[in-house]
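*Asks:* I'd like to go over a predicted model; first the sequence, then the structure.
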Amino acid sequence: MKKMLVFLAPYRTYVGLVLVLTFLQTMSTLYLPQLMSHIVDHGIVLGREHYILHMGLWMLAITILGGMAAVGASYFAAHASSGFGQRLRSRIFRHVEAFGLAEFNQIGTSSLIVRTTNDVMQVQQLVNMMLRMMVIAPLTAIGGIAMAIHTSPHLSESLIIIIPLLGLAIAAVLGRGLGLFRVLQSKVDRLNRVVRENLIGVRVVRAFHRESLERRRFFDANTDLTDTSVRVFQLMALMMPVVTLIMNLATVAVFWWGSLQIAPRGLEVGSLMAFVQYIMQIMFSVMMLSMMAFMIPRGEASAQRIEEVLQIRLAITDSTETPLTPLPRDWAELSFRHVSFAYPGAEAPALEDISFTAHLGQTVAIIGGTGSGKSTLINLVVRFYDPTAGTITLDGVDIRTLPLETLRQSLGLVPQKAVLFSGSVVENIRYGNPEASEDEIFAALKTAQAWEFVSGLEGSLHHLLDQGGANLSGGQRQRLAIARAIVRHPNIYLFDDSFSALDYKTDALLRRSLKEQTQDAIVLLVAQRIATIVDADLILVLDDGKLVGQGRHRDLLQNCAVYREIAESQLSPEEIA
């Protein structure tokens, strides 16, 4: 939590104003019982109406001053804590944006969402309460004790019993509740994960008629969170009656003991009333501190969860060796040199000793069985992961020495699962190139074989898509994702099994159009269908992470058993011959 207070630095002026105004509010609160004491002892008892009016006006002025100070302190505390929350959320978001796939797998998407929203809100509320309660409560308690001793040293001996008794009662309640706050956030994580999985997988849930299972999963997570919350808030609810009971008993005891001191020790009635007011202020201060004691564990637990995110060291770091300039259009080759890669904690490498070179204007196809490492190879080019051995070079330059922005600006990636965003069709296409003109967008859609269905949509280019493109078919989403990559005019096109949802006719038309579009670029194409890659300049055959063959279609049919086996499963003997 201490490390996060650095995000309050830009608001130190507001924090200073909160401290000053809180001090004025506290002083006005402590001074009012003294004025009341004077009114009772020197005004009411002696019947001096002018004195009562004069002191009453002073009380009114101090009350107004204290009220204005309280409003101002709350205003500036709200500004400071809200600004703190905004900066903290921005810092988390920027850090998470730099995550590679390994970092996302480490924490999980659901937990990252909760930490960026709910956990930051908990810490923000704690900061706001600290600026108010953690300042005003100690000031009021210390000032109240000092003023109580000044008002009646003899009655002040009662504080030796009252304050420890109140502290013990609060500690007994808190001792049972502090650990529950640390559990509460993990329960929120679990509920969020269940809801997110259910909403994302709603089609699968309905297709397999598993609504009852999902309802049971949600009920279990929701009940678990509810039970923990109930236990926490039951303890919090117990705090108020315990503290109120002790305060009322203390008030009765002080009045009883004070009444015995009026005659023999000359204690004035106004002083007794002022002393009781100070006792109440001290107890309210202790109660505020006890409420903070409830808030701190929850805020601290949230702060620790946020700190876990911020402390994650990025496996993929940006290079500063090369200036941030676009790659030239006339660069020559992409080369893998004895590249191996193993996922963290994996028993065997996903890729092992991969070497090949792709030249400008070539289409390099990658084929192999499920789990052979095809998508992993594409991820290494994008630097979602870095090789554990070997190098990947562009024109002889290791891509790890290039700034990530420079590298990724030169790539046009179409992932295995087409990802679209809520918004219009044109906004999704311009995601690949914000400067793209309508003519470029039209050309990209024509090349991707998407213009035919886009032109039929209501609003055409300005047709609004649901989140994830849910109001389009799988093939339509894939074609829009391909158009988004084409409009980028990249040096390297990366198609990760991006034609799987297309029919054979659309597939053939798309490949023919792409051939014309990508003559001055390299195309890396992951595919499952032989028909998609039969015309590739170079075909890489992967099997269990190893490169078992590379060459053109005809050559591989003759000298690569794995490729021939795949071909025989898809093509007729006449087509193979």
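*Replies:* Ah, there it is.
*Asks:* From now on I want contacts and neighbour counts done on CA atoms only, so please keep to that.
*Replies:* Will do.
*Asks:* Nearest residue to the residue nearest the centre of the chain in space, please, no chain neighbours.
*Replies:* The centre of the chain sits closest to T116, judged by C-alpha atoms, centre = their mean, with a distance of 2.5 Å. Excluding the flanking residues, the one nearest T116 by C-alpha to C-alpha, 6 or more residues apart in numbering is R89, at 6.0 Å.
*Asks:* Put this next to the first one:
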Amino acid sequence: MIGEVIMEMIIPKLMATIVDDGVTAGNMDVIYSVGAKMLVAAIIGLLVGILGAMFGSHAATGFARNLRRGMFRNIQTFSFANIDKYSTAGLVTRMTTDVTNIQNAYQMLLRMAIRAPASMIVALIMSFTINAQLASVYLVAVVLLGCALMYIMVHATNYFTGAFRKYDDLNESVQENVSAIRVVKAYVREKFEGEKFRKASENVRQLLMRAELILAWNAPLMTLAVYSCILIISWLGARLIVLSGATSFTTGDLMSMLSYCMNILMSLMMLSMVFVMITMSAASAKRVAEVLDEKSDLTNGENPVTEVKDGAVKFNNVSFAYKKDGEKALENINLDIKSGETVGVIGGTGSAKSSLVQLLPRLYDVTEGSVEVGGVDVRKYDLETLRNSVAMVLQKNELFSGTIAENLRWGNPHATDAEIEEACKQACADEFIERFPDKYETYIEQGGTNVSGGQKQRLCIARALLKKPKILILDDSTSAVDTATDAKIRHSFAEKIPGTTVFIIAQRISSVENADHVLVLDNGRISGYDTPENLLKTNAIYQEVYNNQTKGSGDFDEKGGEA
């Protein structure tokens, strides 16, 4: 950029020489020689300008890539508690719009923040070497225009900052509409969703429009300053030429001064745009920095344990709250579960069943007490080791775009075809996979939209089984499966993975009635923990749910909540 500026500043000076020593004097040799120098300067300026633009583009796009990569990698390390701080739409906005704003500002900084000051300083110096009195006009114009542009910049950037915050609402509206498009169409809510999106986009439009209306004053102010300087310089310069007889100030000098006038004032305008871009991107930079600086609250301690002995689980006076000083989701949980046992977990909605099992793979850390797996506090394990030993089939099943085999290999990337088929048999997924024309190469759409809820659940169970875990957690993961298939899956577990500790969270009594023990949760506390037979005799909640479901009413929340 500096090389380009130097070449641009040399050309007006050479032009003055051509006019004074060549055109006015009628000397063609001077015109040819100085013209050749101007051509060389122009070519050098073009080449270094191209190199500057190329290197600047590489740097800016590489910087944006590094920001996105850094954010994505850091997000992968987040615990659930970290993820809860950000909305999905907010993270998407940070990785797209915010990074783009930073990239544009960075590229402008590389080009304009060096070019504009250098151009203005060199042009001022060259102007003062020609005529200091006339050059002082530029200083006055620079000060006045600088104050006006600073006023514009401050007021415009306030609106830009507000607009970028509104992008989160805009992206959230789009995300919700696309992900829930089937529900939207089923309830004929297209107009409602359209109105919601219109309001979000209108908020962004209004803020950006106000900012752009303020920035629009840049052009007329710049034009006013340029033409005012041209008029003043032309008037004063012409008087100097006439009064001095073109001795102290020549026509070529006047042409150079006018060229430098444009360079100085355009440089000032470029600087104003640089400051606007910096201020615009400052809000984006803060949002990106929040994600980059966020550190997972779940980290490995010193010398972490790298082997899980077995699937024995122990809860020691465990209490848990999602937020610090917030309401406790679990309180005073004490359990001692032997390796290989099957434990059923039942309770009404909001009784913290999922919260309980999420403490095992350390998706969250306990607030009080401790959770042990294999006789060791989970906080002492290497996180990767622990989570490879605990397989979870979450309440909300997720499949990814790709073939069935590719989805199943999420559980074990090195699984053989035979191992995949065996896991599918245990999860009773082979029954429907074999009916597909492409069998295990059948393509699954994003989110598993081309398979039924029950099929999706069985594929997720098979995926978990491929991990060959010490602990298997089924979080209401057979709710879409018929009772007969549910029984087959449980029977398969008892036969095929007898050494694995299994947690079955369920609403149906039939899903847990053959478990070794059943845990009954009520508002985050243990209401009962015993064999199904004993609970049927001693626990009022279990009794009522059992009686209602065996009589045909299967709604746990409605009936069990009254007990």
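*Replies:* Arrived safely. Predicted model only: the values in this text are computed from it and were never measured.
*Asks:* So the residue nearest to the centre of the first structure: helix, strand or coil?
*Replies:* The local conformation at T116 of the first structure, judged by DSSP: H, G, I helix; E, B strand; the rest coil, is helix.
*Asks:* quick one: contacts for it?
*Replies:* Residues near T116 of the first structure by C-alpha atoms under 8 Å, 6 or more residues apart in numbering: 89, 92-93, 306.
*Asks:* Among the residues you listed, which lie within helices?
*Replies:* Using DSSP state H, the members of the contacts of T116 of the first structure that fall within helices are 89, 92-93, 306.
*Asks:* nearest to P264 of the first structure, of the residues you listed?
*Replies:* I306 (61.8 Å; C-alpha to C-alpha).
*Asks:* one step back: now check the second structure for the residue matching the residue nearest to T116 of the first structure.
*Replies:* Residue pairing (TM-score structural alignment): R89 of the first structure is matched to R68 of the second structure.
*Asks:* ok, how many other residues are close to its match?
*Replies:* 18 (other C-alpha atoms under 10 Å).
*Asks:* chain center to stretch 43-61 of the first structure, what's the gap?
*Replies:* Relative to its chain's centre, stretch 43-61 of the first structure lies at 58 Å (C-alpha atoms, centre = their mean, to the nearest Å).
*Asks:* top helix in the first structure by residue count?
*Replies:* Assignment by DSSP H; longest helix in the first structure turns out to be helix 211-262.
*Asks:* and it, what does it pack onto?
*Replies:* Helix 211-262 of the first structure sits against helix 159-200, helix 269-310, with contacts defined as 3 or more C-alpha pairs under 8 Å, 6 or more residues apart in numbering; DSSP states H and E.
*Asks:* The first one maps to which residues in the second structure?
*Replies:* Mapped onto the second structure using TM-score structural alignment, helix 159-200 of the first structure spans residues 138-179.
*Asks:* quick one: the matching stretch to the first structure mean distance?
*Replies:* Superposed on the first structure, stretch 138-179 of the second structure shows a mean distance of 1.5 Å to its aligned residues (mean C-alpha distance after the TM-score superposition for the first structure).
*Asks:* Looking at the second structure, name the residue matched to A221 of the first structure.
*Replies:* Using TM-score structural alignment, A221 of the first structure lines up with A200 in the second structure.
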